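In: Build me a model from this:
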Amino acid sequence: MTARPLRIGLYGLVGSGNLGNDASLDAMLAHLRDRYPDAEIDALTDAPDGARARWGIRATPMHWNRGEYRTADTPVLVARKVLGKLVDAVRVPLWVARKDAVVMSGSGAFEVTLPLRSWGTPYTQFLVCVSGRLLGTRVGLVSVGADDVRPPVMRALFLAAARSVTYLSYRGEHARDSMRRMGLRERGDRVFPDLVNALPVPPGPPGPTGVVGVGVLDFYGGNDDRARAEEVHARYVASMARVVDGILDRGREVRLLIGDQVDDRVVRLLREHVATRRPADLSRVHTEPAADVGELMRQLVAVDAVVATRFHNIVCALSAGRPTVSVCYARKSDELMVDAGLGAYRHRADTFDPETVLTQLDELLASADRMSADIARRAERDRTALAEQFALLDAALFPGVAAARPVSDPDIHPAPTA
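Out: Have a look, this model is predicted:
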């Protein structure tokens, strides 16, 4: 690396409306801009327009084929997808070669807990990581998720990517253990909290608000549930509707929370349920949109407790110190709840019993002050750990580069938007 500005690439599914992925990038960008204010930063993402608008950075489409996420049901579309993979095998390495370092911040880099195809994002991630190794560009995957992967092609792509990177850390012990079970040799990679924990928590009201947050997901199950996806979705929505009914029956209000724009569908279904079955209570169901995690956090600090499905709804609720019941779809959420001392308050999204969730919600609300204090202490521990991780990442990806200015405060502040 020379005296010229650092050239840093950001890779990932960012800018498309997934609040958790975008917030992880917020935290990473804040750190990079603080330490390397003159760096040239651009992104390789599935939503380049959104990335340019949100962060004011250059952005390149992740896939040459802009119809990558549509089903190829004609010979022409199939041929275009195949051609796209060949084109990406050239254009992605060219993008990597122009960088001093590439960073993937957070996200489920090695997960298949939701439907995923091998030759989609896993293939592009493989190209980024292996290109870095071959072309001399340092690549860091920071606080990423992982799970046991059965499809052999996807497993091979994940392992090749992990073996190629300069820096790799996980956001949970389960993620690291999963990669070891799949065949990744021990390389000293560490576990750190999710990057979203590095973002500041806004102040909340001084006392109880009488509102419970309900975080939803447009949930159709995982890869193994494709044949019965609609059935899984219908059961999930019906069970969440019963949770909403139970909260309203207890005289409390409900704030519906999302983690991605696609979750708006479930929000609409739940509001329609209330409007049809108990129209007088519709005014007690609040649904203000959250365009980013900052807005989501402002909503979370104004509730007394949370029932949530999306992983980053749970992360943010715990970061805000809110007692939480999880209705989750992945081991990462289970591990997060156990680490927060809430292991008894976790349920499977495809089979949970609404009445049990409501009973546990009552328990948490009855001891909210004590629970909130315990959760807040753990959140502060996580922020300290992430400050350590940023220092390790700098040493791995930018060795010998003088810091633009010394780090005087371990707190991470949100990246400014354009």
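In: all contacts plus neighbour counts: C-alpha atoms, from now on.
Out: Will do.
In: my guess is residue 43 is in a strand, correct?
Out: Yes. Under DSSP: H, G, I helix; E, B strand; the rest coil, residue 43 falls within a strand.
In: where's the most far-flung residue of the chain relative to its centre relative to residue 303, distance?
Out: What lies farthest from the middle of the chain is residue 280; by C-alpha atoms, centre = their mean that is 35.7 Å. Separation of residue 280 from residue 303 (C-alpha to C-alpha, to the nearest Å) stands at 21 Å.
In: mind checking how far residue 387 is from residue 11?
Out: In terms of C-alpha to C-alpha, residue 387 sits 21 Å off from residue 11.
In: Neighbour count for the two, which is higher?
Out: residue 11 (26 against 17; other C-alpha atoms under 10 Å).
In: what residues are up against the closest residue to residue 398 other than its chain neighbours?
Out: Distances taken as C-alpha to C-alpha, 6 or more residues apart in numbering place residue 101 nearest to residue 398, at 7.7 Å, with adjacent residues excluded. For residue 101, the residues meeting the contact criterion (C-alpha atoms under 8 Å, 6 or more residues apart in numbering) are 7, 8, 9, 137, 138, 139, 140, 397, 398.
In: same deal with residue 377?
Out: Taking C-alpha under 8 Å, 6+ apart as the test, residue 377 contacts no residue whatsoever.
In: got it, and residue 176?
Out: For residue 176, the contact set (C-alpha under 8 Å, 6+ apart) comprises 146, 170, 189, 191.
In: Confirm it sits in a strand?
Out: No. Going by three-state DSSP, the assignment for residue 176 is helix, not a strand.
In: hey, where'd the helices end up in the stretch 151-300 of the chain?
Out: In the stretch 151-300 of the chain, the helices defined using DSSP state H, counting those that start in this stretch lie at 152-164, 173-182, 229-249, 264-277, 293-300.
In: Tell me which of those helices sits nearest to residue 109.
Out: helix 152-164 (8.2 Å; C-alpha to C-alpha).
In: Buried residues in the closest one, which are they?
Out: 154, 155, 156, 157, 158, 159, 160, 161, 162, 163, 164 (16 or more other C-alpha atoms under 10 Å).
In: this one as well, want them side by side:
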Amino acid sequence: MVDFSEFFRGIKKMPERPVKIGIFGNFGIGNFGNEATLEAMLNFLKRGAAEFELTCICTDPKRVQIEHGISAIPLNRAGPSLVRKLTNISYAIQTMRMLDLLIIPGTGILNDYCSPPFGMPYTLFRWCLAAKVSGAKIAFVSIGAGPLHHPLTRWFVKLAASMAGYRSYRNRFSKDYLKGLGLNTENDPVYPDLAFALPAPAPSNPQSAGTEPLKVCIGAMHYQGWRGHLEADAKIYENYLGKLKEFALWLLDRNNSVRLVMGDERDEKAVADLRRAILAERPSLLEGRLIAEPSRSREDVMRQMNDADVVISTRFHSIVFALMLGKPTVSIGYSDYHAELMEVLGLGAFCQHSDDFRVETLITQFTELASNRSRYEAQIRERVRSAREALADQEKLFSSNFIGSCVGRQ
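Out: Next comes the predicted model:
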């Protein structure tokens, strides 16, 4: 059992007013995984006994207010570069003086995917520093960390994480990565990704084992490498999409149907490009054999996946959503997070890296899953159940030992 006594010591007890909580993150940008994480954290807090007032500190507060029904403010204030940096420090401190607790929930916010040092890494550091100097507590809950390629990014992230009184990780890789930066993570627990606690729609009735044709979901991503728009390389995207096209054609030529799904609103381009490339080679494809509908939420994605027999996907949370539905899944991921997730769910043999995956291997992986769907479905559901139970344990511990003690400051 982790000892949190030092963390809770000195917190003033003022039960006469609710705990004021800020939830920090890259929310409101149309990334369904991020929004699922926020939704899960809100549900987490609402199930607790403590009274609280929430403010989301996020990228697009207007959208968060509309979609989640909570108060929200921006991460940064606008203005000339130098002035903005100075005023944003003051803005963060003024805000944190009105809050008791800053929670950074889930997501891969402690990595540098498509982010320079003075993007999200610095912004997170600034808000954690503001919380620290204001006397507010800081908690990282089921967070993802690493990799970090720039020395300044590593410095910002290490300092931000070191200011937290509570840290848990969504995988062992994240914990070990921060340990490698010199952070003491010995007493930090590892729990599943927060999204596993969300409700999932009732499972559909997929084809029975050995029945053909099959319905296959392919989660396409506008993937341009880890550095993405910072060091955009069109060849990475073209190569990635070309291989997905080759695999989709293989499926269609064997009378299977294919549904293309998004994991982020920015993936609409990838889905459209992939659909166009497939139809260019199979122009007489019958209606219904290739489906590509837009998605605007986590619920949309899960509804589309629910009809599938097998899922192949790239985005981390799209894989999580498929697993929550009990779908046999192949990961074509871009980080060690993906590989560890698949290993924990008993699917370690069904994982490739998006930079260099082989279509021949993908066909072999798909064939194995398709041929033994019932066995893999039962295994996945059992391990998802275990993930939900572990998250319930974290919720109980966090609510009783932390939220219940973290009461308002004068």
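In: between the contacts of residue 101 of the first structure, which is nearest residue 351 of the first structure?
Out: Nearest to residue 351 of the first structure among these, with distances taken as C-alpha to C-alpha, is residue 140, at 36.6 Å.
In: Can you give me the neighbour number for the closest one?
Out: By the criterion of other C-alpha under 10 Å, residue 140 of the first structure has 26 neighbours.
In: So it is in contact with residue 164, correct?
Out: No. With contact defined as C-alpha atoms under 8 Å, residue 140 of the first structure does not count as touching residue 164 (9.7 Å).
In: How about the aligned partner of residue 377 of the second structure in the first structure, nearest residue that isn't a chain neighbour?
Out: Under the alignment (TM-score structural alignment), residue 377 of the second structure pairs with residue 372 of the first structure. Nearest non-adjacent residue to residue 372 of the first structure, counting by C-alpha to C-alpha, 6+ apart: residue 321, 4.9 Å away.
In: Neighbours of the one you found, how many?
Out: Counted with other C-alpha under 10 Å, residue 321 of the first structure comes out at 27.
In: What is the equivalent residue in the second structure for it?
Out: In the second structure, the residue paired with residue 321 of the first structure is residue 326, using TM-score structural alignment.
In: Check whether the match of residue 377 of the second structure really touches residue 322, as I assumed.
Out: Yes. Contact criterion C-alpha under 8 Å: residue 372 of the first structure and residue 322 qualify, at 5.6 Å.
In: Looking at these two, which has the bigger crowd around it?
Out: More neighbours surround residue 322 than the other of residue 372 of the first structure and residue 322, with 29 against 20 (other C-alpha under 10 Å).
In: So that one belongs to a strand, correct?
Out: No. Counting by three-state DSSP, residue 322 of the first structure is not found in a strand; it is coil.
In: In the stretch 1-150 of the first structure, mark out all the helices, start to finish.
Out: Under DSSP H, counting those that start in this stretch, the stretch 1-150 of the first structure gives helices at 19-35, 48-55, 75-97, 121-135.
In: Mean distance between the last one and the second structure after superposition?
Out: Once fitted to the second structure, helix 121-135 of the first structure is off its aligned match by 1.5 Å on average (mean C-alpha distance after the TM-score superposition for the first structure).
In: If we go by neighbour counts, what in that helix is buried?
Out: Quick answer for helix 121-135 of the first structure (16+ other C-alpha under 10 Å): 121-133.
In: which residues touch the counterpart of residue 132 of the first structure in the second structure?
Out: Applying TM-score structural alignment, one finds that residue 132 of the first structure aligns to residue 131 in the second structure. With contact set as C-alpha under 8 Å, 6+ apart, residue 131 of the second structure has these partners: 92, 93, 96, 97, 101, 102, 137, 138.
In: Which one of the residues you listed is nearest to residue 52 of the second structure?
Out: Taking C-alpha to C-alpha as the measure, residue 52 of the second structure sits nearest to residue 101 out of the contacts of residue 131 of the second structure, at 10.3 Å.
In: Mean deviation, the helix or strand harbouring residue 385 of the second structure versus the first structure?
Out: In this structure, residue 385 of the second structure sits in helix 373-398 according to DSSP states H and E. Aligned to the first structure and superposed, helix 373-398 of the second structure gives a mean residue distance of 0.5 Å (mean C-alpha distance after the TM-score superposition for the first structure).
In: List the buried residues for that helix?
Out: Those would be 373-374, 376-377, 379-381, 383-384, 387-391, 394-396, 398, for helix 373-398 of the second structure by 16+ other C-alpha under 10 Å.
In: same question, stretch 316-325 of the second structure
Out: Applying 16+ other C-alpha under 10 Å to stretch 316-325 of the second structure flags 316, 317, 318, 319, 320, 321, 322, 323, 324, 325 as buried.
In: for stretch 222-242 of the second structure, same thing?
Out: Buried residues in stretch 222-242 of the second structure (16+ other C-alpha under 10 Å): 222-228, 236-242.
In: I figured residue 370 of the second structure hits residue 310, correct?
Out: Yes. Assessed by C-alpha under 8 Å, residue 370 of the second structure is found in contact with residue 310 at 6.8 Å.
In: which neighbours do these two share?
Out: Shared contacts of residue 370 of the second structure and residue 310, counting by C-alpha under 8 Å, 6+ apart, come down to residue 328.
In: what sits up against stretch 193-213 of the second structure?
Out: Contacts of stretch 193-213 of the second structure (C-alpha under 8 Å, 6+ apart): 33, 36-37, 39-41, 105-106, 142-143, 170-171, 214, 254-257, 302-303, 306-309, 317, 320-321, 324-326, 370-374, 384, 387-388, 391-392.
In: Residue 261 of the first structure: neighbour count?
Out: 16.
In: residue in the second structure matching it?
Out: Using TM-score structural alignment as the criterion, residue 261 of the first structure maps onto residue 265 of the second structure.
In: Surely its match and residue 31 touch.
Out: Yes. Residue 265 of the second structure is within contact range of residue 31, at 6.4 Å (criterion: C-alpha under 8 Å).
In: Count the neighbours of residue 315 of the second structure for me.
Out: Each residue near residue 315 of the second structure was counted by other C-alpha under 10 Å, and the total is 26.
In: The equivalent of it over in the first structure and residue 202 of the first structure: what is the separation?
Out: Matched across to the first structure, residue 315 of the second structure falls on residue 310, judged by TM-score structural alignment. In this view, residue 310 of the first structure and residue 202 of the first structure are 21 Å apart by C-alpha to C-alpha.
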